Structures are given as C-alpha cells and as structure tokens.
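[1] generate a structure from the sequence data that follows.
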Amino acid sequence: MTRVISTTVNNIKTFHITAENALPDKYGDRANRRIGSHAELKNRISFIQEFEFTGSSRQVHISRDCLTVAVSGEYPPQIKIFDLPDLSQTTVFSVRRSPAHFEFLTDDWSKLGALRGDRKFDLYTKGGIFASISLPIRCRNFVYNPPTADVIMSSEDSQLLRLNLELGQFVQSIPACAQNGNCVAVSDVHQLIVCGFDDGQLEFYDPRDKRSLAAVDLGSEVTQVAFNKSGYKVAAGLSTGDVLLFDIRSATPRLRYSHRNDTPINSLAFQNNDKYLLSSDSRGVRIYSLENEGKFYTSFETKSQLNHMIPFPDSGLIFAATDAQKVQTMFIPELGPAPRFASFLENLINDVEAEEQDGTPLYENMKFVTRDELEKYGGGHLVGSSALKPYMHGFFVHRELYKMIVSQNEGTELEDHLKRTRMEKKEEAEKAKIVAQRKAPKKDLGDLEVTENDSKRKAKKKMQMVNDPYYLD
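    Predicted structure coming up:
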C-alpha cells in the first residue's frame, strides 16, 4: 500500500506514489478509529504488489513489449520480474552478486542478461539461470544489439568486448582510444555504437568495420550515454552533474545543462517521441523540453538516494530505484497519459486534486471492495453510480454505505438461518418422539394354553404347537 503526495515545480505537478507501510484493513474499525483522519496513515493506495526489496533497489528496466518490468535489488541480491497488466510479481531470480547492469535480451522477459562485478556474465531464461560466462576482462556496462545478436561490453582494457549469442562465443573486439569504458549505447536505427570513458572521451564506432569513427573530449568523466529514437541525437551525462546533447553530425553540443549537485548522472532517457530529455542523479530527476529549445520543464527529488530511473514509453509514468525498500513511482500528467495497465491513476489524480481544493482527505472513511464481493452483498446495482469510485479490479465505497449493504444482506441471511434452524429442530423433535407400542390382543389358546400344572416337557410341546402355522387361524 502507498500514499500519494504531489509536488509542483515550474507549474508542473508531479504525483509521488510514495512507498510506505500500510495498516491492513483486516484490523477492522477499532484500528481505523486509532488512525483517525491522519492523512499520512489514511490516504493509501496499492500499485504493484510486492514492488519492494528488504534493503534497496539498484536498477529498473522495462521490456520492449511494455508488459514487464524488472528490478534488481538487495539484500539478498535478487532480480524481480513484475507483470504490468496484472500489477503483480511474476518470478524472482536469486543472484550470487548484485549485477552492475542488466537488460532484457528479447522483446519479452524470456531472456535476460546480467553483468556482475566479478567478471561474470549471466544469462537467464524463464526457468532461471541458463549460463554463467567468465569474462577475460573486467567490464562495467553492456548493451545488446538485436540485429547482430552481439552483447557489447565496455571494459577496462581499451577495447569493447563482443559476445555473439548466436555463435555462443566471443568475436573480434573493437579497439578504443581510452582505457576504462564506463557506459555504452547502440542506436536501433543505424547500429552506431557510442562509449563514454572515465577520462572524458566520448567515442563513436561503426560495427561493420570495428573501428573508431570520431571522438569528442568532454573534459569530465562520462557516466551515462543514450541515443534518441531517431538515432541522430545522443545525450551524455558527466560525473560533475552536467548533461550534454549532441547531434551526431556535429562535435558542438546542442544543449548543455547542470543538475548543480556535483553528483554523477546515473540515468538518461528520451521520452514521448524525443520531445523531452530526462536525466537523474542521486538527488532527483530533471526534465527538459527539446521541442521548446531545450528549456527547463520540471524536476522532482526523492527522499532516499536515487540509483536509477526509467520512464514508461509514451506516458507520464516514471519508475525509480532508490535506497528505500520500495521502488518509487512518479506520475506527471502533463508529461504524458497514464499507461493502460495503470489507467486508474487518472481517477486517482482527480481525487487528489479535489482533496487539495476542498481539504477532504483522500479516501477517508472508504473501503475497497471487489465486484464479486459487491454482487455477493447485493450491491451490484451501484456499479456505475457516484457511490462507487472505480479502482483497479474493484471499487472504493464509503464505509457507512458498505456497512448498510452488509447489514441488510446479513439481516436476510439471519432470517433464513433462523427459519432453517427451526425446521431442523422440528424434524429432530419429530424423530425423537416415543411412540406407544400397543400390545396385540391376547388370543384364546384353549387346550394349548400353558398352565402351572403342566410339566416342562408338556409346556414346551404346547408352545411349539402354538407357533406352528398349521394351528394358526
């Protein structure tokens, strides 16, 4: 369960679905009375079930079919897979060491690659770990290029390692101009490779002839790189908190801005058909509008240290891995609509805004019920009315109305139960009655009647004759 908090920067609202522990509704009215009307304890909604770790989360990635989200975290080191249409956890991969980087290798989550800091590259399938490959050189980051089936890794030895998954072996490496590669990216359009190094070099490579095409000195350590959807622009994040946007046809940056926190950039992403550029450091996320000459759009911060963020494609939803136990989720309506699997966020935002206007706490004195539960208690006719607020797979209903519906249904059930009990008791009483056994009239046996003067032998003979059907009328 979570609660919603809104922040406003540059007149753009960001709704934080903040992760906090919730009091289960099973504790009943007594516990709810103790809570009272405290907004931080009352106003809670649930998003993705078990979207958390016992320690912290490190990275979050979304599959290309937009149906799965994977998150790495600790402790113990794990990679959790979540199904977005069902808003629930699918499986958990236990890893020996928290991966430095991982990615989906297919459009769905059937194949996944994870790079560990101990010179190991792990391949996962839906059944678990498939193979663990030893690397000849320590690598820091990798990217998968589907057209060539190459896993391209930035190493610490002036080269880019290439592991071909179709051949199942390492192929010719790409020589680099600098020593330690921090990050690498590849364009889905023209397969151009870009790598950032710790000495400030940003180098481009052609995968066809395995050589360097151009290099740009940015002056500070490059920590993140990313291509846009068209493949003509590339963004680079520096250790100083600066972000530079290049056109691949020019060595002069088209845009440069700073987070002003002197902390390294840990994530870069283009959003909504390259209209926005998102960047994050350990403090928060800044968003710039590229269609408006690179002007500042909005920003937000997280309470815990932010390790990685990724926006859901073509929407205003953003996932963030932080040092908090739960994975953070933010929603910016002006950035884009809510995804189909989280369409309930639109209604939620309207309720939050109504709360801010009239001061009524969100979902105060309301209870969540499923459609089946509503039908069971005879409240199906309320579906579609203002008495119910649709939410996920059910509805929110006022507690007083819920109690009235349940009490009416329980009253009918009580009457049926009492009537059934009376009938059962009546049947048991009828069965328990003692029926008087009437004795048959005594027959006149005449000479066959046993008298006191008869001997035992004679009496026995008379009894046999009495019981003989021949002598019975």
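[2] going forward, measure contacts between C-alpha atoms and count neighbours the same way
    Fine.
[3] could you measure from S212 over to I193?
    9 Å (Cα to Cα, to the nearest Å).
[4] next secondary structure after the helix or strand containing V143?
    Using DSSP states H and E, the element containing V143 is strand 139-145. Once strand 139-145 ends, the next helix or strand along the chain (criterion: DSSP H and E) is strand 150-155.
[5] what angle sits between that following strand and strand 139-145?
    160 degrees (axes from the mean of the first three to the mean of the last three Cα atoms, to 10 degrees).
[6] what's in contact with the helix or strand just after strand 150-155?
    Sequence-wise, the next helix or strand downstream of strand 150-155 (DSSP H and E) is strand 159-164. The contact list for strand 159-164 (Cα atoms under 8 Å, 6 or more residues apart in numbering) reads 148-155, 169-176, 179.
[7] buried ones among the residues you listed?
    Buried members of the contacts of strand 159-164, counted by 16 or more other Cα atoms under 10 Å: A149, D150, V151, I152, M153, S154, S155, S173, I174, A176, Q179.
[8] include distance to N307 when you put those residues into TSV, please.
    As requested, the buried ones among the contacts of strand 159-164 are exported to TSV (distance: Cα to Cα, whole Å):
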residue	distance to N307
A149	28
D150	27
V151	23
I152	23
M153	21
S154	20
S155	21
S173	30
I174	29
A176	28
Q179	25
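[9] want to put them side by side, so please do this one too:
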Amino acid sequence: MQVSSLNEVKIYSLSCGKSLPEWLSDRKKRALQKKDVDVRRRIELIQDFEMPTVCTTIKVSKDGQYILATGTYKPRVRCYDTYQLSLKFERCLDSEVVTFEILSDDYSKIVFLHNDRYIEFHSQSGFYYKTRIPKFGRDFSYHYPSCDLYFVGASSEVYRLNLEQGRYLNPLQTDAAENNVCDINSVHGLFATGTIEGRVECWDPRTRNRVGLLDCALNSVTADSEINSLPTISALKFNGALTMAVGTTTGQGKIFTSLEPEHDLNDVCLYPNSGMLLTANETPKMGIYYIPVLGPAPRWCSFLDNLTEELEENPESTVYDDYKFVTKKDLENLGLTHLIGSPFLRAYMHGFFMDIRLYHKVKLMVNPFAYEEYRKDKIRQKIEETRAQRVQLKKLPKVNKELALKLIEEEEEKQKSTWKKKVKSLPNILTDDRFKVMFENPDFQVDEESEEFRLLNPLVSKISEKRKKKLRLLEQQELREKVMYSLSVRICYCFFNVMFSL
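    Here you go, the predicted model:
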C-alpha cells in the first residue's frame, strides 16, 4: 500500500505493490514476504482483480455487491463478487466495449455499447440480443420511467431505443456537430448531453424539447487560464436535483485532489456511499484507491478504516515527502528553467516536482545568506527554550483584566473543591469561544464609574479592593518580566553569536 498526500488529502493506493504468481508455493510466498517490503505491504482486497492486457471500463452494481469491468485482448467482461472477494464469472465478447450500463440492481441486466456500432444485451445467463445504431456511439443513458435508452456519439442526433416496444423512436436533434457524454437526472428525469463545442444541452424526455443550454467552454475561460484548444465536454454527472458536475478536456475546474498513477487512466468509478475509487488503467492491474475524506470504507472491507487510523497514529513518509513542488516562477527565480523536460523535473498540474535535496542545494547557492537566517532562527529557538523554564505568570487579557482575574480565582477555588468532593463543573467563560470578544474588544470594557455599574454594585467589597491591588502587582511584575526578557535576549544573542562564530 502506498500513501500520497495533496492539498492535505490522504490517498491510499491499495493496488500498489507486486503481484505474486499463482504457481508459487506457500513456502516461497512466505519467504518473499519476509525479504521484500513491497510484497509485505501489499493488500489484495479482491483476488484476480485484473485483466489479461488492458482494462477499459469499470462500474459497480446498484446493490454494491458486484463490480463489473471490461477489457482486452480478447474483449471480455469480468464480474467480481465483493461478498466472496473473488471472480464470479467471465464472458468473452465479439468486439471492444466503449461503455456499458447495469440496468438491474445486480448483474442480471447489462447493456454494452461496442466500438463497431453494435448494442449488446446480456441477461443473467449470458448473451440475449444484439442490435445496431446508425452512427458510432460514445455514451448512453437509461431513462427508467419510459424504458428508453439514449445514445450519443459521432452525430448531432440522440438516438432513442425503447426496450418495452423493442423499436427505435424519433431521435432528438441537437445543435452540436457531435456529442461526447450524456446523463439522466434520477430525481426529475432531465436528460443532458455534452457536446464537442463545450456546451451542455438539457432536454425534457416528456415533451422531447430542449429546455436549457449551458455554455461551459465560454464560462471556463478566464484571464489566468492557459488554453491551447477548445474545452470540449468530456464528463457529465448529476448529483441530486439541482447539482451537475461537468468536466472538460482542458482540465478547467477547481482541484480538490488528484491521482497520478504510473499508467494512463481509461475509466474511474466511485463506489457508492464510500471513499473508495476504482480505476481502469492501461495495464492489466486495476486500481483501487481509498480517500477517507470522501467517505468511509465499504462494508465488505471495513477494516480499512482501522488500518488508516493506525497509520495516522504512526505516520510514515508519504510519496511526496522527498520531493518539492515548484512552479515555473520558482524555477525562474532559482535559474533552473533549463531543466524543464529533463528527468530532474516531473511535470505535475501547474508546476513540477523536484528532489528536495537538489532544491536545498540550489537555494543555498542562489541565496548565500541563508545560513545567517538559519543561525538567527536557532538563536531565537534557544532563547525560547530558556524562557520556557522560567516561572510562568498568569497571562491576563487586554480588556476586562479585573473580571478575568476574578474568573481565574473562582476557577482555582472550584478546583480545590472538586479535589475534596465531587462538584459538577461548569464551562469556563475564559476558554469559551462565545465570550472571547468580551476580553478582546475595548467596546466591552466594564466602566466602573458609570451609573449602571453603581446601581448594580452599590457596595464595593473588600475582595474587589484586594483584587485591584493584586492586579496592579501583576502588571508591575509583568513589566519587570518584559525588561528582564529584553536584557536576556541581548545577552543570549551575544553569547550564541560568539559560540557560532567559533
């Protein structure tokens, strides 16, 4: 398992590590686990979670029990049972799959869209029916109320196939030259399609009319963005009734975190109601990532939550701890722009990753006074350590000092009483965030000369007079402490300056 962190978001790569061949004996596997650290840290959630060559698409059934993935070569589909953590079945296909959709809660009804314009229907027992669409398809969605399949692709038309009647209906005519992706809102049934011109068209299936148009290409271009081509729509997904996520080919949008596997990604699937991501890669092994910020682990692998909590308690070095992220402006300041394109810099988003040791060496050469700054920081740190060994005074706020001193004395009396007998403890006003403004803002200063204060406090008790005297003594002591601290800082600075020069 490999841990990486970006934007303070931990990502656990569960599929990282070496896979052991099946023909190895148990004795040799145990020997490899003792010798090789990568093999020992390997976590195999599902057995044989891979394809012979490449995985193209991956999806999870609605009940969360089955994971289906397609790949090549030979074109095939594999179904994995999460309850058994193993492969359930495998079926070979005639051509490669562009995408597929699971119509039922389990794997009993599946529709495949092939790259040769064929649409293939599978039941629980296997192949059921095959038909063809006029143009090459790129994506499709299923509208449950009307039993219609909406296909988009290399055409301006959206083809509709009704599964109840078993025939094609009149297509929807869009204003785009081609459509890349589509999705149907599960709440109100709105159909949306993303075009190559960077627009999102929304259609009402009941009236078969367009009800909205969103120009994402125009809205995503800002003054700071660097775009070399037209931002076409590459991803589209509804979230609830009023929220929709749109992805473009140029990567416009705010980044929460990112994954950078060793191989290219073909498809990404989020396990429902969890923080687990499943990826189809340009490699036989399919990727499994766990991001605790997105949600908990699925029920069939709930031990991942305990595992990540243990790793948080015993932190280890992550993937990017030995690397420094620098922007192009940072490289210009360091004079390292000539390293762009070399193995010393690895391009990542809007900058580069470079070795932290190389970064420190170059920074020391560029800034020769860095050692002087380091020495001053060490001297300041030593002074703070010596100061912490002194007797700590009661630190009072700037506003309402007498009230704060009264609350501190009451808190000390309360602690003495709780030592003798059990007393129900009440929240302290000094530590409560709701009342911190009362000790920070001068507008909340208690005016003892006002008429309201005299009416509420007609008699000045002897305790308040003692408290005022104590407050004056504390202020004088605090002033002396500041003077002594300034003198000690000068003495310590001279002493450590001499020591460092020697």
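[10] that older thread, who has more neighbours, S212 and I193 of structure 1?
    Using other Cα atoms under 10 Å as the criterion, S212 of structure 1 and I193 rank with I193 on top: 22 against 17.
[11] aligned to the more buried one, what sits in structure 2?
    Here I193 of structure 1 is matched to F191 in structure 2, going by TM-score structural alignment.
[12] check contacts around that match.
    C182, D183, I184, N185, C202, W203, D204, P205.
[13] quick one: which of the residues you listed sit in strands?
    The members of the contacts of F191 of structure 2 that map onto strands under DSSP state E are C182, D183, I184, C202, W203, D204.
[14] scan the contacts of F191 of structure 2 and report the most crowded one.
    For the contacts of F191 of structure 2, neighbours tallied by other Cα under 10 Å; top is C182, 28 neighbours.
[15] any idea how far that one is from I196 of structure 2?
    From C182 of structure 2 to I196 of structure 2 the distance is 12 Å (Cα to Cα).
[16] same deal with D148 of structure 2?
    Counting by Cα to Cα, the gap from D148 of structure 2 to I196 of structure 2 is 24 Å.
[17] so what's in contact with S212 and I193 of structure 1 at the same time?
    Listed as contacting both S212 of structure 1 and I193 by Cα under 8 Å, 6+ apart are F204, Y205, D206.
[18] give the equivalent position in structure 2 for the first one.
    It stands for F204 of structure 1. So, by TM-score structural alignment, F204 of structure 1 is matched to C202.
[19] can you check F130 of structure 1 too?
    F130 of structure 1 maps onto Y128 in structure 2, by TM-score structural alignment.
[20] ok, that match - contacts?
    Counting by Cα under 8 Å, 6+ apart, Y128 of structure 2 has contacts E120, F121, H122.
[21] neighbours of the last one, how many?
    The criterion is other Cα under 10 Å. On that basis, H122 of structure 2 has 17 neighbouring residues.
[22] wait, it sits on S104?
    No: H122 of structure 2 sits out of contact with S104 when judged by Cα atoms under 8 Å, with a separation of 11.2 Å.
[23] which neighbours do the two have in common?
    I110.
[24] what sits against S299 of structure 1?
    Contacts of S299 of structure 1 by Cα under 8 Å, 6+ apart are V9, G284, V285, R286, I287.
[25] again, 7 Å this time
    Contact partners of S299 of structure 1, counting by Cα atoms under 7 Å, 6 or more residues apart in numbering, are V9, V285, R286, I287.
[26] over to A269 of structure 1?
    A226, L277, L278, S279, I310.
[27] same deal with V186 of structure 1?
    Here V186 of structure 1 is in contact with V143, N145, L192, I193, V194 (Cα under 7 Å, 6+ apart).
[28] equivalent analysis for V181 of structure 2, please.
    Contacts of V181 of structure 2 by Cα under 7 Å, 6+ apart are R138, D139, V152, T193, G194, S234, A235, L236.
[29] tell me the secondary structure for the closest residue to H188 of structure 2 other than its chain neighbours?
    Spatial nearest neighbour of H188 of structure 2, excluding adjacent residues (Cα to Cα, 6 or more residues apart in numbering): A241 at 6.8 Å. Using DSSP: H, G, I helix; E, B strand; the rest coil, the structure places A241 of structure 2 in coil.
[30] ok, now A338 of structure 1?
    Once three-state DSSP is applied, A338 of structure 1 turns out coil.
[31] residue in structure 2 paired with it?
    That one, A338 of structure 1, aligns with A297 by TM-score structural alignment.
[32] its match reaches N273, doesn't it?
    No: if you go by Cα atoms under 7 Å, A297 of structure 2 and N273 don't touch, sitting 8.7 Å apart.
[33] return every residue with contacts to both of these two.
    Common neighbours of A297 of structure 2 and N273 (Cα under 7 Å, 6+ apart) do not exist.
[34] what is the burial count for the alignment partner in structure 2 of R162 of structure 1?
    The alignment partner of R162 of structure 1 in structure 2, by TM-score structural alignment, is R160. Using other Cα under 10 Å, R160 of structure 2 has 22 other residues around it.
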